[in-house]
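Asker: give me a 3D structure for the following:
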Amino acid sequence: MTSWIRFRQPQGHIGFGVLDNGSIAEFDGDMFGEAAANGRQWKLDDVQLLSPCVPSKVVALWNNFHALSQKLGKAAPSHPLFLIKPPMSVIGPGEPIRRPKGYSGKIAYEGELGIVIGKRCANVSADEAGEYIFGYTCVNDVTAVDLLNEDPNFAQWCRSKGFDTFSCIGPVIERGFDWRSAHVVTRLDEVERQNYPLSDMIFTPEQQVSMISHDMTLMPGDVIACGTSVGVGSIKDGSTVIVSIDGIGALPNQLAAARQPEMVA
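Answerer: Just a heads-up that it's a prediction; the model follows:
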């Protein structure tokens, strides 16, 4: 398997490359096109990891696991149920989740597997879909829960999930990852809250890519968040969520503590 990452080094240089035993072999070119090692090496401890890709959109699924579907009393869908999260919502490992200004309500985590698209993808079959999957990553799909049904006339999925910093992605894009035997584990302040098998997905990654590609064109670097299972919960200000998948790694993000109002002398 090959682990691709993006990083920023202390002088501000942003690059991408392959992670191997704690060091990064930097590449030039396009991660999703022509890329070649340029000979530069960086120690992982000396750089800041960024989101491993810069998607034009994040496609986030709902009700894609049998266990959660049964808990909610919902029938399994016949087509992926999804919403679109904007690119401005994306952050990488270790970056803070920011509470929306003026919002004091509940904020929830959802640990998920992310599919990273490797080339322009439109109207592909399920048999072809694997050729368009560049690799896999971890996702924390964050939600401002109280906004979802704020207006009884219209469920605000995009608004409640689309705020800046509400799509945590990383730490790497793992190529050759076998999702069938893996689990998503989510910890909140070191307490395990989710531990579910990816084999329980209603739609496989190939089916997701195929069916969604008939609804919209997917571009290189786009991410499909495969949906979550049981164990979703809320995050308190200052708490840290770590989403981990064996074979990919761990994605930590903290909900930044709310700023206290300044005292007037």
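Asker: from here on, contacts and neighbour counts on C-alpha atoms
Answerer: Noted.
Asker: after the longest helix along the chain comes which helix or strand?
Answerer: Counting by DSSP state H, the longest helix found in the chain is helix 205-213. Using DSSP states H and E, the helix or strand that follows helix 205-213 in sequence is strand 223-225.
Asker: from the contact counts, what lies against that next one?
Answerer: Contacts defined by 3 or more C-alpha pairs under 8 Å, 6 or more residues apart in numbering; DSSP states H and E place strand 223-225 against strand 58-62, strand 111-117.
Asker: please generate a structure for the following sequence too, so the two can be compared:
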Amino acid sequence: MATFWIRFSCDGAEGFGTVEGEMVSIHEGGMFAGSKATGEQVPLSDVTLLAPTAPSKIIALWNNFHALAAKMSMSAPVDPLYLMKAPSCLAAPGATIPRPPSYAGRVVYEGELGIVIGRKCSRVTPEAAGDVIFGYTCVNDITAADLIAADPTFAQWVRAKSFDGFGPFGPVVAKGLDPSSLTIRTVLNGQERQNYPVADMIFQPYELVSRISHDMTLLPGDLICCGTSLGVGTMKEPVNTVEVIIDGIGTLTNGFVQ
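Answerer: The predicted structure is shown next:
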């Protein structure tokens, strides 16, 4: 049975806890170690959700789904291909994200599964990776698509994905969940645009965590965005609503205004 963790603000103070129906069970200590329920509960409607963690780094995968690789005539990579998003790009669930004033091109949504790390780890095996994963979440890896190849001498992946607000995730982190049967759906302005299974991943979550941990130390709260599949598209309307839906985790909803 999964538990659902959130960070929130209430009456000017930040806190964290678990969601049980329409109530939040408040915890003290640390979310990743020494967490203890205080016995106090507040209605979910009385709190403002924050990004579920404050990651030291956000890692985002490229070419991690067989279906999208086939459509783009790309072979499966030997090792995970990834980039970094600036932690300052985070946005809370429900936030409305404005177009960056320094960029006038296409802005696209990318609905993804996110892995949240729960323990400091380095060079873990795939078999041990489950012990260092705290849980799973919904991600919208927003991208300034025209910026990536704007300069032929240098691909601008980090800038294209790190504008303020381009990293919404949440609304919860689901702990104790098997991600293998999950499906990611993305709905733009009421129309479903993405619907693809985690099972189509080239590098599955445990393998991803293991491989990346051999490159760099992962810290509690770090976020790995597992990559996206078919159906990525541009947010064209003056006001857009994007929902990333993963049954078993929840729905991440954000606005984007031109």
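Asker: that older thread, dump the helices and strands packed on strand 223-225 of the first structure to CSV, plus distance to Asp200 of the first structure and mean neighbour count.
Answerer: Shown next, in CSV, are those (distance: least, C-alpha to C-alpha, whole Å; neighbours: other C-alpha atoms under 10 Å):
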stretch, distance to Asp200 of the first structure, mean neighbour count
strand 58-62, 14, 22
strand 111-117, 12, 28
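Asker: surely Thr38 of the second structure and Val24 touch.
Answerer: No: Thr38 of the second structure is beyond contact range of Val24, at 11.1 Å (criterion: C-alpha atoms under 8 Å).
Asker: what does Val24 of the second structure correspond to in the first structure?
Answerer: Structural correspondence for Val24 of the second structure with respect to the first structure (TM-score structural alignment): Ile24.
Asker: just to be sure, its match is in a helix?
Answerer: No: using DSSP: H, G, I helix; E, B strand; the rest coil, the assignment for Ile24 of the first structure is strand, not a helix.
Asker: show me the contacts for it.
Answerer: Residues near Ile24 of the first structure by C-alpha atoms under 8 Å, 6 or more residues apart in numbering: 17-18, 41-44.
Asker: quick one: which of the helices and strands packed on strand 223-225 of the first structure is nearest Phe134 of the first structure?
Answerer: strand 111-117 (5.3 Å; C-alpha to C-alpha).
Asker: quick one: the closest one to helix 205-213, angle?
Answerer: For strand 111-117 of the first structure against helix 205-213, the angle by axes from the mean of the first three to the mean of the last three C-alpha atoms, to 10 degrees is 70 degrees.
Asker: mean deviation, the helix or strand just after strand 111-117 of the first structure versus the second structure?
Answerer: Remark: after strand 111-117 of the first structure, the chain's next helix or strand is helix 126-129, criterion DSSP H and E. In this overlay with the second structure, the average offset of helix 126-129 of the first structure from its partner residues is 1.0 Å by mean C-alpha distance after the TM-score superposition for the first structure.
Asker: what packs against the helix or strand just after helix 126-129 of the first structure?
Answerer: Heading C-terminal from helix 126-129 of the first structure, the first helix or strand you meet, by DSSP H and E, is strand 133-141. The contact analysis (3+ C-alpha pairs under 8 Å, 6+ apart) places strand 133-141 of the first structure against strand 111-117, strand 167-175, strand 240-245, strand 249-254.
Asker: by how many degrees do the first one and strand 133-141 diverge?
Answerer: To tie it back to what came earlier, the one meant is strand 111-117 of the first structure. Using the same axes, to 10 degrees: strand 111-117 of the first structure against strand 133-141 is 150 degrees.
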